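Student: coordinates for the following, if possible.
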Amino acid sequence: MTLSVTIDKTKQTLCLKWVNMTNPSINFQEEFSSKIPALTLLTTLGYEFISPNQCNAMRSKVASNKATDQVVLLPIMRAFLTKQTFMFEGNPHHLSDSAIDKIMHELNPAMNLGLQAANEALYNAMLYGVTVTEFIDGKKTSQTIALIDWNNIDNNSFHVTEELVVLNSEGTSSRRPDIVCFVNGLPLAVIEAKRPDSSREWQSTNAQAVSQHIRNQKPKEIPHLFAYSQLLLAVNGNDGLYATCGTPEKFWAKWVEEEISEPEFHRLKNQTLSPKQIDNLFGDRPASIKDEYKSLIAGGDLVVTDQDRLVISLLQPERLLEMTRMFTLFDKKVGKIVARYQQVFGIKALIERISSFDEKGSREGGVIWHTTGSGKSFTMVFFSKALIWLEELAKCRVIVVTDRVDLETQLSQTFASGGVLSDRDKSDAMATSGRRLAQQIGHGNERVIFSIINKFGSAIKYDECYNDSPNIIVMVDEGHRSQNGENNIRMAQALPNAAF
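Tutor: Down below sits the predicted model:
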């Protein structure tokens, strides 16, 4: 096998084509251009590669190489649960076998409700844990058990496999997603890898990968795999797109990284795998492929592609858990949403900003600028999720200020459908009058308050409309229209140490 190098004049890039000289009819381009680079990079990032045969054995209680609709790596999930403890009457206790069995049963997706509902139910189980009943010395106790350790990443297990054979929902045939990434045995990320050169000049091969993802989510295909998925990637060696469960084709997006430096991308791309990792990854492949990979690595540093940047940016374990926990939400109208890169890094900058204090002890404020239709309401919801999950911001309250009634209604509905507010919370959060706003500011304990800026003019007349806590975050929608004039002055007087 030799490596043929050609120049793509339309893209001004080098195309690497693997040619088998003994049997030129065999095409290794997809394997070497996209799939193996992704697998080696994931191994570098900390995922343990398991072969398709090993994976099949973990998915079934009976050793078998037949296709199965079970997509959870059962022994890995069970091993994680075995390590979990809960406190009862001052002492730690391990889970009983029956409690573990119940949790494992709860992980079966409720596909009769449809893919989105099943995905949301499993997402909530991952986020909040599963409640089980235990008996300690004859005493009954209900305990909520985590499926993922969000705070200590080292307590989780990360695995990756290829060509996962999944039986379709009708039991008549199977599909084989190219790469699946697991956290504690749960398939959180699915990748479709294609060759870089398209037979259709007007269409990237990534479009084919996206189409494959969408097809596989259909009711008669393998939606039960996607019931667990949080990130979906389409890659072709040169570049890639990402989305989440249920994302229409037009909303699959590119990622632009702002935290990881180019030297770090280069280091990760060219980090040498250990002999054991290489043997593990190439154990089921012909020896010639392993030898060709070694010769490629020995030939010098490899160039970082946009596929590499996408895989590193979204699938390094810490970022995968971060995207799942803080930058994913379900909206009743739109469906499941995963944040765009500008929302992620805008919120991260915002969090860093409000975590610093000025000389008066007030949190720093700032501006996040959005174009029309770019998702500012969802950015607010993602930020509120950060306030819920980040320990250092858990004591903060949020006041959402708009200048129009319809905006207030829209935002409150977005917060509610995004899971930040329950229906009761939504009712309590609304500042229905100036007096009500004054009470909420001075004596309330609502985590989120909604108000029209005009209400500050009447609220300030009440003595209770004052709170000098630095733990109040004021998010002002359409700020360019409302951050001046008397109402803005009254708002600043009522909340002297708030971050705006």
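
Student: from here on, contacts and neighbour counts on C-alpha atoms
Tutor: OK.

Student: how about the nearest residue to Gly129, chain neighbours excluded?
Tutor: Residue nearest to Gly129 in three dimensions, not counting chain neighbours: Ala146, with 4.2 Å by CA to CA, 6 or more residues apart in numbering.

Student: contacting residues around that neighbour?
Tutor: Taking CA atoms under 8 Å, 6 or more residues apart in numbering as the criterion, Ala146 is in contact with 84, 126-130.

Student: tally of neighbours for Pro496?
Tutor: By the criterion of other CA atoms under 10 Å, Pro496 has 17 neighbours.

Student: wait, isn't it in contact with Asn467?
Tutor: Yes: using CA atoms under 8 Å, Pro496 is in contact with Asn467, at 7.4 Å.

Student: contacts only, for the closest residue to Gln84 other than its chain neighbours.
Tutor: Leaving aside its sequence neighbours, Gln84 sits nearest to His94 (CA to CA, 6+ apart; 6.2 Å). Taking CA under 8 Å, 6+ apart, we find His94 in contact with 82-86.

Student: wait, which of the residues you listed is closest to His443?
Tutor: Relative to His443, the closest of the contacts of His94 is Phe86; by CA to CA it sits at 35.5 Å.

Student: surely that closest one is in contact with Gln143?
Tutor: Yes: with contact defined as CA under 8 Å, Phe86 and Gln143 form a contacting pair (7.1 Å).

Student: what is the strand or helix carrying Leu437 packed up against?
Tutor: Using DSSP states H and E, Leu437 falls within helix 434-443. With contacts taken as 3 or more CA pairs under 8 Å, 6 or more residues apart in numbering; DSSP states H and E, helix 434-443 sits against helix 455-459.

Student: I have a second one here; can you model it like the first so I can compare?
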Amino acid sequence: MSTTQSEAQLESELVGRLTALGWQPVTIRDTAALEANLRTQLELHNNNLTFTDAEFRKILAHLGKGSPFEKAKTLRDRFQLVRDDGSSVWIEFFNTRDWCRNRYQVTTQVTQVGRYKNRYDVTLLVNGLPLVQIELKRRGMELKEAFNQINRYHKHSFWAGTALFQYVQIFVISNGVNTRYFANNRHQDFKQTFPWADFENRPINKLDAFADAFLEKCQISKMIAKYVVLHESDRMLMVLRPYQYHAVEAILERVKAGRKNGYIWHTTGSGKTLTSFKAAQVVVENPKVEKVVFVVDRADLDYQTTKEFNHFSPGSIDGTDNTAALVAQLTDDTKVIVTTIQKLNTAITRDRYAGKLDVVKDKRVVFIFDECHRSQFGETHKNIVGFFSRAQLFGFTGTPIFADNAVGRRTTKDLFGDRLHRYVITDAIRDDNVLKFSVEYWGKLK
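Tutor: As a prediction, the model looks like this:
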């Protein structure tokens, strides 16, 4: 890439690279062409169905309902289409389970007319829906200009017509040299955009390398299917940062490979609770896993955390010592359980519950501990391992204990085995994910 590269050159080279990665180029100039292409792609994706005009109008009406948050749910659900002959068929918009089994297209310069006429740079279509929008600026321009441009599109035109551009899940901004991504949440700040990074937390800033690592069709589909979080309490979309993604993937691979334990060392303030809770959500999809138990210390359960967890598992956190409810969840068909270390310890050590838990004690249960050193030391660790014969334990910590600072206690490795991923304070400072240290000298106090 030359240093004088224009926005048009940047766009052309990106489309060429995306084409090489398996995206099919398609020309779509306006809303009518976007809807026509959507119709064709949905027909092909849904076992070569053919929609009548009236049937497709029903689909468009269904897709047009709700906010971007509600549309994100629509994307992940199926729609029961009542056909003209009275029969019905389920329509899938996005295959979240086999995320590579979708249809992929790339287009440029789609024009949408709302309050103003806007033309979008590069749009990635999955089954005809615009799920990734890329805004480019020529080299040398501030990246924030691209971010501001997307915010203007939110106000001016994404909502226009059938509002299909509100289905965008992930935005990408780039000037060729610096590239960042973020979720479709118009109320966030530029600081909530971030570069992709490899497993060792090395940022991938250049657009061509970013495209190879992040925009490959199966990778971006996986990000949308598994790592875009629908934040229920704030009704907005979030997307995992790269270190969060790598941590969850490392846990998944560990579960697939066997029953070895492991721990994640992510610095304080880097979003460990979101990472560990997302791990619980995706691990439970493994058919060999009976249950996932997400364990927190009661001291962590402030109002927001309780509210968020209860959106996923209603009533699982109630701030009480209702161990009987936990025992019921361990023995029924509840797949993901959120509990406190105190309830869990009581459930497996009191004789009154012993017989009831026989049905699960030899099943494969995965335990994920948030801030593992507050909750895992002492007798509790021994009790869990002794009671659940096929337990697999994963711990998250911002302050691991090593041999040189153990002071008579068991180390993190003693309890959890291998470290699966690391994101430390120096990584976080480089990425502006935590506040930098400030050292002030006051002199002698009198």
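
Student: sorry, back to before: if you rank the contacts of Ala146 of the first structure by neighbours, which is first?
Tutor: Neighbour counts for these peak at Met126, which has 21 neighbours (criterion: other CA under 10 Å).

Student: next, whatever residue of the second structure lines up with that residue: secondary structure please.
Tutor: Using TM-score structural alignment, the partner of Met126 of the first structure in the second structure is Leu75. Under DSSP: H, G, I helix; E, B strand; the rest coil, Leu75 of the second structure falls in the helix class.

Student: excluding chain neighbours, give the residue nearest to the counterpart of Gly335 of the first structure in the second structure in space.
Tutor: Per TM-score structural alignment, the equivalent position to Gly335 of the first structure in the second structure is Met236. Excluding the flanking residues, the one nearest Met236 of the second structure by CA to CA, 6+ apart is Phe69, at 5.5 Å.

Student: after superposition, how close is whatever helix or strand that neighbour lives in to the first structure?
Tutor: Phe69 of the second structure belongs to helix 68-76 when assigned by DSSP H and E. Once fitted to the first structure, helix 68-76 of the second structure is off its aligned match by 1.7 Å on average (mean CA distance after the TM-score superposition for the first structure).

Student: which residues sit against that helix?
Tutor: Contacts for helix 68-76 of the second structure (CA under 8 Å, 6+ apart): 63-65, 93-96, 166-167, 169, 184, 230, 235-237.

Student: what is the most widely separated pair among these?
Tutor: Top of the distance list for these (CA to CA): Asn95 and Arg235, 22.5 Å.

Student: neighbour-wise, which of the two wins?
Tutor: Neighbours were counted for Asn95 of the second structure and for Arg235 using other CA under 10 Å; Asn95 has more, 20 against 13.

Student: assumed the more buried one was part of a strand.
Tutor: No: secondary structure of Asn95 of the second structure (three-state DSSP): coil, not part of a strand.

Student: need the helices for the stretch 401-500 of the first structure, in chain order.
Tutor: 405-417, 423-429, 434-443, 455-459, 479-482, 486-494 (DSSP state H, counting those that start in this stretch).

Student: any idea how far the fifth one is from the chain center?
Tutor: Relative to the chain's own centre, helix 479-482 of the first structure is displaced by 32 Å; criterion: CA atoms, centre = their mean, to the nearest Å.

Student: and that helix, which stretch of the second structure?
Tutor: The alignment of helix 479-482 of the first structure onto the second structure (TM-score structural alignment) covers residues 372-375.

Student: give me the mean deviation of the matching stretch from the first structure.
Tutor: Mean for stretch 372-375 of the second structure is 1.4 Å (mean CA distance after the TM-score superposition for the first structure).

Student: buried sites along that stretch?
Tutor: By 16 or more other CA atoms under 10 Å, the buried positions in stretch 372-375 of the second structure come out as 372-373, 375.

Student: and which of those is nearest Tyr423 of the second structure?
Tutor: Using CA to CA, these come closest to Tyr423 of the second structure at Cys372, 16.0 Å.

Student: was I right about that closest one contacting Leu393?
Tutor: No: checked against CA under 8 Å, the pair Cys372 of the second structure and Leu393 is beyond contact range at 10.2 Å.

Student: as TSV, the helices of the stretch 401-500 of the first structure with distance to Ser198 of the first structure would be great.
Tutor: Formatted as TSV, these follow (distance: least, CA to CA, whole Å):
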stretch	distance to Ser198 of the first structure
helix 405-417	40
helix 423-429	50
helix 434-443	59
helix 455-459	58
helix 479-482	46
helix 486-494	56
